[in-house]
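Novice: can't give you the sequence, but here's the structure:
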């Protein structure tokens, strides 16, 4: 019975991994054919970005969502060509939470963000860049994403390094973390139902934190 349970668990994990790869491939292929124009505002990142209808949230038809659930900072670098070729007006980046959960060091994430900034500055110099902090997590009230909750301290450190990078390169750093964290240092339980992803109210708070820069 134990062997059967282990086999079932392994099959489920394998199926989930294949589904994620399929989703990533489909999204990347879609983004390759969708146009990006010089008056567009791009939201780029992982599932936290993917999970919101940004154009509707801001009531702005020029906003385009280029988030992919499960994305990592290094993978994100592989899908910049279409974005850069379109020379968007603004780009809002949030990336890193999946990297940390997979054991990637904060310095490595920051190096990938530096490379993204360098590419835009070289090839799409008029795009205004905004680097957003990684969001807090909440393992105190939830138990679904243990590998993410365990990286809470590294999220703080990564954000510190991202802020320093932005200061060095004179890029705008947006501290969305501070808007969503509670007094215990956790993602406010009112904004999530799993300690990692956001509910509608959480996205509303995120919206208000960056509204002046989007407009």
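Specialist: Structure received. Since the model is a prediction, treat every value here as computed from it, not as a measurement. Residues are numbered from 1 along each chain as shown.

Novice: C-alpha only now, for contacts and for neighbours.
Specialist: Fine.

Novice: need the next SSE after the longest helix along the chain, C-terminal direction.
Specialist: Selection of the longest helix in the chain by residue count, based on DSSP state H, yields helix 2-33. Counting by DSSP states H and E, the element after helix 2-33 in chain order, helix or strand, is strand 41-45.

Novice: what helices or strands is that next one leaning on?
Specialist: Using 3 or more CA pairs under 8 Å, 6 or more residues apart in numbering; DSSP states H and E, the elements in contact with strand 41-45 are strand 63-67, strand 90-94.

Novice: quick one, which of these is nearest to residue 113?
Specialist: Closest of the helices and strands packed on strand 41-45 to residue 113 is strand 90-94, at 8.9 Å (criterion: CA to CA).

Novice: Tell me where the chain has helices.
Specialist: Using DSSP H, helices in the chain cover 2-33, 47-50, 54-58, 73-77, 81-86, 97-101, 106-123, 146-149, 152-169, 176-180, 200-214.

Novice: how about the ones you listed in TSV, adding mean neighbour count and distance to residue 132?
Specialist: Output for the helices of the chain, formatted as TSV (neighbours: other CA atoms under 10 Å; distance: least, CA to CA, whole Å):
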stretch	mean neighbour count	distance to residue 132
helix 2-33	12	21
helix 47-50	21	11
helix 54-58	15	15
helix 73-77	17	13
helix 81-86	16	18
helix 97-101	22	12
helix 106-123	17	11
helix 146-149	18	18
helix 152-169	18	9
helix 176-180	20	6
helix 200-214	15	9
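
Novice: quick one: which of those helices is nearest residue 40?
Specialist: Closest to residue 40 of the helices of the chain, according to CA to CA: helix 81-86, at 8.7 Å.

Novice: which residues touch the closest one?
Specialist: For helix 81-86, the external contacting residues (CA atoms under 8 Å, 6 or more residues apart in numbering) are 31-32, 35-38, 120, 123-124.

Novice: also this one, for the comparison:
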């Protein structure tokens, strides 16, 4: 009888703890989500090591969500290693896991969107980008580094001036640096009179639709001819 009561108590507590544990897994912190993503990429690399001279795409959710990247450039070797939610400083921190393991021909970087959304100042964003480029240049001296301009979007409309400032300053910086490029996706996403084009954006006003990525494809394909 005592054994039955003891077993019942064990099952009772398991029943209580299990939902709590499941609930905790659902509410992962952003850093835990990043760690899961990084571990997943490492597993993929161990199963299928990426080839040399790959065109590496890194950055925040606009990169990670580019699910058609390989299909859009079927004649090129492309690798998507985007991580949603990252900022420039985060890519700098994770450089050893998102850039260093590869031997890329080109490295396409898309960061700055979340930096601006979270209130980072232009000087800080540009300085962090410069530090990132300098570090990447040390480890990947022959790779061309291409910055994909921070895109315009309905959610960032109030920050439009800062978006343009960040883009302009990074472009100026890269123009003075060898073996770099600036992929202007900003202007092609606007009408002739500078208005946003709604069909390029999902309902959240930030992420791109297939039509939005089609614009990016036209811009990026010119760099892939390099």
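Specialist: Nice, thanks for sending it over. Given the structure is predicted, the values throughout are model-derived calculations rather than measurements.

Novice: any chance of the helices of the first structure in CSV, plus distance to residue 194 of the first structure?
Specialist: Formatted as CSV, the helices of the first structure follow (distance: least, CA to CA, whole Å):
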stretch, distance to residue 194 of the first structure
helix 2-33, 18
helix 47-50, 12
helix 54-58, 21
helix 73-77, 23
helix 81-86, 31
helix 97-101, 15
helix 106-123, 23
helix 146-149, 11
helix 152-169, 15
helix 176-180, 14
helix 200-214, 12
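
Novice: who wins for proximity to residue 135 of the first structure among these?
Specialist: Proximity to residue 135 of the first structure (CA to CA) singles out helix 176-180 among these, at 4.7 Å.

Novice: Can you tell me what sits against that closest one?
Specialist: Residues outside helix 176-180 of the first structure that contact it (CA under 8 Å, 6+ apart) are 132-136, 187-188, 191, 202, 205-206, 209-210.

Novice: so which pair among the contacts of helix 81-86 of the first structure is furthest apart in space?
Specialist: By the measure CA to CA, the contacts of helix 81-86 of the first structure have their two most distant members at 31 and 123, which lie 18.8 Å apart.

Novice: Please pull up the equivalent of residue 203 of the first structure in the second structure.
Specialist: The alignment partner of residue 203 of the first structure in the second structure, by TM-score structural alignment, is residue 213.

Novice: residues in contact with its match?
Specialist: By CA under 8 Å, 6+ apart, residue 213 of the second structure lies in contact with 66, 200.

Novice: if you set the cut-off to 10 Å instead, what comes out?
Specialist: Counting by CA atoms under 10 Å, 6 or more residues apart in numbering, residue 213 of the second structure touches 62-63, 65-69, 72, 185, 189, 200-201, 207, 219.

Novice: what's the distance between it and residue 63 of the second structure?
Specialist: Residue 213 of the second structure sits 10 Å away from residue 63 of the second structure, going by CA to CA, to the nearest Å.

Novice: I'd say residue 172 of the first structure and residue 90 touch.
Specialist: No. Judged on CA atoms under 10 Å, residue 172 of the first structure makes no contact with residue 90 at a distance of 11.4 Å.

Novice: more crowded one of those two?
Specialist: Ranked by neighbour count (other CA atoms under 10 Å), residue 172 of the first structure and residue 90 place residue 90 first, with 20 against 17.

Novice: can you tell me which residues contact residue 147 of the first structure?
Specialist: If you count contacts by CA under 10 Å, 6+ apart, residue 147 of the first structure has them with 98, 100-103, 139.

Novice: Ok, residue 8 of the first structure next?
Specialist: So residue 8 of the first structure contacts 2, 14 (CA under 10 Å, 6+ apart).

Novice: Can you tell me what it aligns to in the second structure?
Specialist: Using TM-score structural alignment, residue 8 of the first structure lacks an equivalent in the second structure.

Novice: Please apply the same query to residue 93 of the first structure.
Specialist: Looks like residue 93 of the first structure aligns to residue 109 there (TM-score structural alignment).

Novice: Show residues contacting stretch 154-166 of the first structure.
Specialist: With CA under 10 Å, 6+ apart, stretch 154-166 of the first structure has contacts from 96-97, 100-101, 105-111, 113-114, 117, 129-137, 148-149, 151-152, 167-175, 177, 185.

Novice: one step back: Serialize the contacts of helix 176-180 of the first structure to a markdown table and add fields for distance to residue 163 of the first structure.
Specialist: Output for these, formatted as a markdown table (distance: CA to CA, whole Å):
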| residue | distance to residue 163 of the first structure |
| --- | --- |
| 132 | 9 |
| 133 | 8 |
| 134 | 11 |
| 135 | 14 |
| 136 | 15 |
| 187 | 20 |
| 188 | 22 |
| 191 | 24 |
| 202 | 22 |
| 205 | 20 |
| 206 | 18 |
| 209 | 16 |
| 210 | 16 |
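
Novice: Residue 118 of the second structure and residue 8 of the second structure, how far apart?
Specialist: Distance from residue 118 of the second structure to residue 8 of the second structure, counting by CA to CA: 50 Å.

Novice: For residue 31 of the first structure, see how far away residue 24 of the first structure is.
Specialist: Distance, residue 24 of the first structure to residue 31 of the first structure, using CA to CA: 11 Å.

Novice: joint contacts of the two?
Specialist: Shared contacts of residue 24 of the first structure and residue 31 (CA under 10 Å, 6+ apart): residue 67.
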